[in-house]
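Q: Just the structure for this:
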Amino acid sequence: MTARREKPVTVTINQAYDLIVAPVVTEKSTMGSENNQVTFRVPLTATKPQIKAAIEILFKVKVNSVNTLKQRGKIKRFKGKLGKRPDYKKAIVSLAEGEMIDVTTGV
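A: As a prediction, the model looks like this:
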């Protein structure tokens, strides 16, 4: 089996700001920071190469890999009526050894 070649993805600084919606600060994502992993919310249409390029541009770090998952919105009741929270996508970014992103500063 031959290795797939990644096409070079160019992301402008404005597109990079649109691709990274917010950091995810949960107990699980905080535990991932011990393994050089940072979790971000991204648009549903974002691809792994785009996310990698955006992180490298915005934070000036080297990214090893990007794992993504789509989270379905929960069904919730509000004032007796059923509603649905929006779907969203999370990206778990693995950084190179020695690299670091501190998402808790400025909070």
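
Q: Please make it C-alpha for all contacts and neighbour counts, starting now.
A: Fine.

Q: quick one: contacts for Tyr17?
A: Contact analysis of Tyr17 by C-alpha atoms under 8 Å, 6 or more residues apart in numbering lists Ala54, Leu58.

Q: Is it within a helix or a strand, and which one?
A: Following DSSP states H and E, one finds Tyr17 within helix 13-19.

Q: Before we compare anything, build this one as well:
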Amino acid sequence: MKDPYTVIIRPIISEKSLRLKDEGKYVFEIARDANKIDVRRAVEEIFKVEVEKVAIINEKPKLRRMGLTQGFTSKRKKAIVTLKPGYKIEIISGV
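A: Predicted structure coming up:
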């Protein structure tokens, strides 16, 4: 079993993730080698909640340019975690 603190890198705070929070869904950036089972165990262990569902999204790198120089953003992996009714993650609730 992987260390839960290496599976979940950070919560993602955006307009969309704050809207999803009202539905009991929370968005995290996760390690590239993590799967749904790893994410479920990590969230349940770190935040002491029960997870109903996990959806994983692989974001491709985007091309970015500044003048003649161009490069790519980093690719990342996100997880949308749905909690069972009655559970809440307090770290994100203060935002």
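
Q: Any chance you could compute the TM-score here?
A: The TM-score (TM-score structural alignment, normalised by the length of structure 2) is 0.91; 95 aligned residues with a C-alpha RMSD of 1.7 Å.

Q: Show me what Glu45 of structure 2 aligns to in structure 1.
A: Aligned counterpart of Glu45 of structure 2 in structure 1: Ile57 (TM-score structural alignment).

Q: repeat for Lys88 of structure 2
A: By TM-score structural alignment, Lys88 of structure 2 lines up with Met100 in structure 1.

Q: do Ser17 of structure 2 as well
A: So Ser17 of structure 2 corresponds to Ser29, using TM-score structural alignment.

Q: Which residue is the nearest non-sequential neighbour of its match?
A: Leaving aside its sequence neighbours, Ser29 of structure 1 sits nearest to Thr39 (C-alpha to C-alpha, 6 or more residues apart in numbering; 6.1 Å).

Q: One more: Phe28 of structure 2?
A: That would be Pro11: by C-alpha to C-alpha, 6+ apart, it lies 4.2 Å from Phe28 of structure 2.

Q: Show which residue of structure 2 lies farthest from the average position.
A: Leu68 (33.6 Å; C-alpha atoms, centre = their mean).

Q: Around the closest residue in space to the match of Lys88 of structure 2 that isn't next to it in sequence, how many other residues sit close by?
A: Excluding its sequence neighbours, the residue lying closest to Met100 of structure 1 (C-alpha to C-alpha, 6+ apart) is Asn36, at 6.8 Å. Residues lying near Asn36 of structure 1 (other C-alpha atoms under 10 Å) number 18.

Q: what's Asn36 of structure 1 in contact with, if anything?
A: Ser94, Leu95, Ala96, Glu97, Glu99, Met100.
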